[in-house]
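Peer 1: one predicted model, sequence on top.
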Amino acid sequence: MGYKQATPIQAQAIPHILESKDLIACAQTGTGKTAAFLVPTLSRISEAKYDFTSTLILVPTRELAKQIDDQVEGLSYFTGATSIAIYGGNNAQNWDQQKKALTSGADIIIATPGRLIAHMQMGYVKLDQLKYLILDEADKMLDMGFMDDLMKIISQLPKERQTLLFSATMPPKIRTFAKQILQEPEEISLSISKPAANIDQRIYLVYDSQKLKVLQHILKDAQIQTMILFTSRKNAVNDIVRSLQKMGFQAEGISSDRTQDEREATLQKFRNKQLQVLVATDVMSRGIDVDNISHVVNFDVPQDAEDYVHRIGRTARAGADGMAITFVNEQDQERLVKIEKLIERELPKLPLPEDVGEGPAFDPVGNSRRGGRGGRGTTPARRGGRPEGARGEGPRREGNRDRSQNRRRDGKPSGEKSAAPTTEGTTAPRPPKTEGQPQPPRAEGEEIKRKKKRRKKPANRKPAEGGQPTSPAATAAE
């Protein structure tokens, strides 16, 4: 399989695992964590020749479960060990296959927590003799809200077992979680939250409307073998794919909205180099191993700084070189500052191509004060927002009109406010109410409202006429 020399995480983890010690191992993505726990575990299984399920590997995503299952198949070829991947998003036939494998008892179960619990509730999953529990990408599982599911599964496992926890980051919640499930663990920490040194990281400060134009320049100029483009919004995946296809690039997308069969087919095309660009959400940011990805583009900045490290870790794997490009709009500049703080490095901000225009200035503090929109009152922010279409500018102008009306309301009927605060909100905006005493104008305003309502909805005629005293409140509610 091409393994000639142990990586640092493998060299340090394998001896502890063979000595049956619990382990917390933290290393950056792409360093060989999977083989670090599979190789010694398969060695133990082949020696012991268990006739029951001895190993449970819990992972956050379907793609990672499938990938580990494939690696087990390769590494265990001469050991006779069997494995099954248990994950959701399948049809009834796959459920039956999973049930059959769980009933017959595979040596290794690789599962996402939610799907495993669904099978466990049916009563045929037997983990009462389990020897090894492995949690891969543990930090991601907790981020995705699997804490309760994990504790539910672990509560049904034998207390006498070896537990291995592998993670790319080590936040406090992971340490708290580890104390609950591990016993006197050994610890390994290698380059926590640091991207590989051979990744060329670049930043473009852009307005949202400029992103596709800059991307087109990058794709035209760079020697791209294969590229993953990450977006934080799954509803943007299809739009970006269509834009790339119009530019003439072979592109497809992966998100949680697609079926598992579709996701696997797209990923296989990407692995076979049939696709030049894969557009994906963060389901592809953890543990997925595809050779020779030359570029990673962050179409938007991830919410968590650690996710930036995972995303760009898809390139420059196994000692190769790679490039990571990140588009940063006004409201994402604060996130960029957090990323630079995490990786302890200031990232270069490149100028935009001439025909793209000027991007926003790098002013994270100022943009934060202005509500993360690049400063509503500054000329560059408005200029940058316009090309995206009236959709972006319209609501802001409408909001400004509303604010000016509020000021007029506060100015003219200020005397009425204290007299009738409950109904003033429905009548103050109407000009007739500034004439005369407060009570008569309100009655006139309400009558006008009822007439309009009768014209629009004839069916409501009788209730409106019969319920005169209470109709203003109903109108206000509408």
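Peer 2: Nice, thanks for sending it over.

Peer 1: C-alpha from now on. contacts and neighbour counts both.
Peer 2: Fine.

Peer 1: helices of the stretch 151-300 of the chain, residue ranges please.
Peer 2: Secondary structure of the stretch 151-300 of the chain (DSSP state H, counting those that start in this stretch): helices at 172-181, 211-221, 237-246, 260-271.

Peer 1: export the ones you listed to a markdown table and append columns for mean neighbour count and distance to residue 23.
Peer 2: Conversion of these to a markdown table gives the following (neighbours: other C-alpha atoms under 10 Å; distance: least, C-alpha to C-alpha, whole Å):
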| stretch | mean neighbour count | distance to residue 23 |
| --- | --- | --- |
| helix 172-181 | 13 | 9 |
| helix 211-221 | 14 | 43 |
| helix 237-246 | 16 | 38 |
| helix 260-271 | 17 | 32 |
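
Peer 1: okay, now the one to match up with it:
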Amino acid sequence: MLRYPAVEISKGPRTVPWGTPEVTLDVSDVESCTTTFWVRSAKKQFIHRLKRREREESEDSNEDDYVPYIPIKQRKKLKVRQAEKRLGRIGLLKEQEAGSTSEGTSEGGNEGEEDEGVNLGPKSKFSLLDQHSDLKRKAEARKETAREKILKEEEKILESVAEKKALMAVSELAKGIEYTDPIKTGWRAPGYILKKSEHEHEKVRKKYHILVEGEDKPAPLTAFREMKFPKPILHGLKKKGIQHPTPIQIQGIPAVLSGRDMIGIAFTGSGKTLVFTLPIIMFCLEQEKRLPFINNEGPYGLIICPSRELAKQTNEIIAEFCGYLEKDGFPPLRSALCIGGLPLNPQLEIIKRGVHIIVATPGRLMLMLEKKMFVLDICRYLVLDEADRMIDMGFEEDVRTIFSYFKGQRQTLLFSATMPKKIQNFARSALVKPVTVNVGRAGAASLDVIQEVEYVKQEAKIVYILECLQKTAPPVLVFAEKKQDVDAIHEYLLLKGVEAVAIHGGKDQEERTQSIDQFRKGDKDVLVATDVASKGLDFPDIKHVINYDMPEDIENYVHRIGRTGRCGKTGTATTFVNNGNDETVLLDLKHLLIEAKQKVPPFLAAKELENEKYLNIGGEAGCSYCGGLGHRIAECPKLEALQSKQVAGIGRRDYLANSSADY
């Protein structure tokens, strides 16, 4: 029995209290009451509470049949699913649900009873560990998608900058001539070497960290005697202090002697020059013994270098070993140096007597070929030293034109310490079944060089050079990017009493030659130079290299510091950097130091790249265009600068030896 508020209603002579439980009040009695305000209010309260009591009693009686509220959207889905089940399509729906990552299990609850139940969420039947694995898999898939996107973009960039013309003679392309087999030579490796299995050869390569790519890999030879060089050559090597071949020589010299086309990549100071100079001497000696060269005949071998100093150095090495052979009774071999800045007549006199080997820079070589001062009809041996610099920085047209002067198949050799994949792929268009010999990563710095990077403000650099000169004993090399900086440093050092000389592209050849000779002989303690002295020049006793400014690309940095720490000796390289340097080049420098296990200064370590996690994707680290480790090709400063120069029509850089003096 409900209790109602204690309200009294007056009806006739008696008073009825509402709050009494025993009282039963009929609605008609209330309606017949006096229509006063408080009576109407009591009536409304009574009716409202009566209805509420009836509703509560009805809910108590149907408590076991409770059905929760289902949203309209979910009800519509359930109706659709029921209709599709009646049409026999429920099997297809289950397959779609199994592959779906958003819907999860059945909307209605259990998998078996899709029409009933409550939706507990898409992951209600998966453990937290399974959900974690699923999320991790999705994240990896998104990551792979981002990497694939980057690789596709880089492929498009490489295609846009790739050379459309093959590195072949025009006549060969016109006639469709294609060489399928390498040149055959009379050289063979010793019998006991040939009897060894390929597994044994691989053990030798692995011991010396030699990577070889190509068909029919030649066997590596760990001694000069196994290479069958004459005694005068072996005597000359010992005289120069070379007792055993270096890794690039162990695999490279047998490959060249076998007549194979080759791409040789090794760090600076590893002896790449001997890999192509010794075999060419042996080939020319073989030709001279069979049939002596007559007037105006030759050359049999051609070596192209990007700078005059490198060409002069290579020619001196060839002349030295030819001298050893001649002293021992072998036929004399003649080599000619064809570079700009020197008179033509002395060079022509050697050629007129019959020349076996010509060492040249592209500018002077093009001039002499165009004027038909000599021909390449019998030339069968071509070397591009520092090949990536010539092909990549403006000489590719000259090199392609030089190829058109050949009348037959030739053995082509390309050498450099820095040769990105883009250059290797381009060069393979001119090679026949090439052998790629790689000692270390292309573009890596020599581990024998201690690299020190110091933050120095621009105005304090020239003064700080004097302090850096105290680190080691002479000789010391100082590199600067601009010719005017070279002259300023040279003048400052002379005023401070330092015995210094300088070279750059603005000086005449006689002064450049004299400066290098004085420095090499030890008459001068310091050589200040632009990048004209950074490519291939051999100064075996350099103790210290100072980079007055950071080069515009990391390849030049590798070549610069490679002037020290040569032939197994250790050296020091100090580089001045500041906020004026390009951010991308500094990131390349940071990752190069990490790769060489050198100390990274705090201001470099703090520099981070937004997409640094993508630096090593697609099986290749860093940039595929320039070889820098701190960026990808999309942010390559070298490519951007090259494209800007092509648009602006700016001439080639100083160290390319392409000034008018070359002609």
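Peer 2: Thanks, I have the structure now. A quick note: this is a predicted structure, and the numbers were derived from the prediction, not measured.

Peer 1: mind checking the TM-score on these two?
Peer 2: The TM-score (TM-score structural alignment, normalised by the length of structure 1) is 0.71; 354 aligned residues with a C-alpha RMSD of 2.0 Å.

Peer 1: returning to what we had before: tell me which of the helices of the stretch 151-300 of structure 1 sits nearest to residue 326 of structure 1.
Peer 2: helix 211-221 (10.0 Å; C-alpha to C-alpha).

Peer 1: figure out how far the closest one is from the centre of its chain.
Peer 2: 24 Å (C-alpha atoms, centre = their mean, to the nearest Å).

Peer 1: just to check, residue 566 of structure 2 is in contact with residue 268?
Peer 2: Yes - at 7.2 Å, residue 566 of structure 2 counts as touching residue 268 under the criterion of C-alpha atoms under 8 Å.

Peer 1: more neighbours: those two, which one.
Peer 2: More crowded of residue 566 of structure 2 and residue 268, by other C-alpha atoms under 10 Å: residue 268, with 28 against 23.

Peer 1: tell me the counterpart of that one in structure 1.
Peer 2: Taking TM-score structural alignment, the alignment pairs residue 268 of structure 2 with residue 29 from structure 1.

Peer 1: contacting residues around its match?
Peer 2: 168, 286-287, 310, 313 (C-alpha atoms under 8 Å, 6 or more residues apart in numbering).

Peer 1: same question for residue 267 of structure 1.
Peer 2: residue 254.

Peer 1: which helix of structure 2 spans the most residues?
Peer 2: helix 128-161 (DSSP state H).

Peer 1: where does it end up in structure 1?
Peer 2: Against structure 1, helix 128-161 of structure 2 falls on no residues (TM-score structural alignment).

Peer 1: buried stuff in that helix?
Peer 2: Residues of helix 128-161 of structure 2 classed as buried: 147, 150-151, 154, 158 (neighbour count, 16 or more other C-alpha atoms under 10 Å).

Peer 1: nearest to residue 130 of structure 2 among the residues you listed?
Peer 2: Nearest member of the buried residues of helix 128-161 of structure 2 to residue 130 of structure 2, counting by C-alpha to C-alpha, is residue 147, at 25.8 Å.

Peer 1: pretty sure the closest one contacts residue 153?
Peer 2: No - using C-alpha under 8 Å, residue 147 of structure 2 makes no contact with residue 153, being 9.9 Å away.

Peer 1: structure 1: matching residues for the helix or strand containing residue 93 of structure 2?
Peer 2: For residue 93 of structure 2, the host element (DSSP states H and E) is helix 90-99. Mapping helix 90-99 of structure 2 onto structure 1 (TM-score structural alignment) gives no aligned residues.
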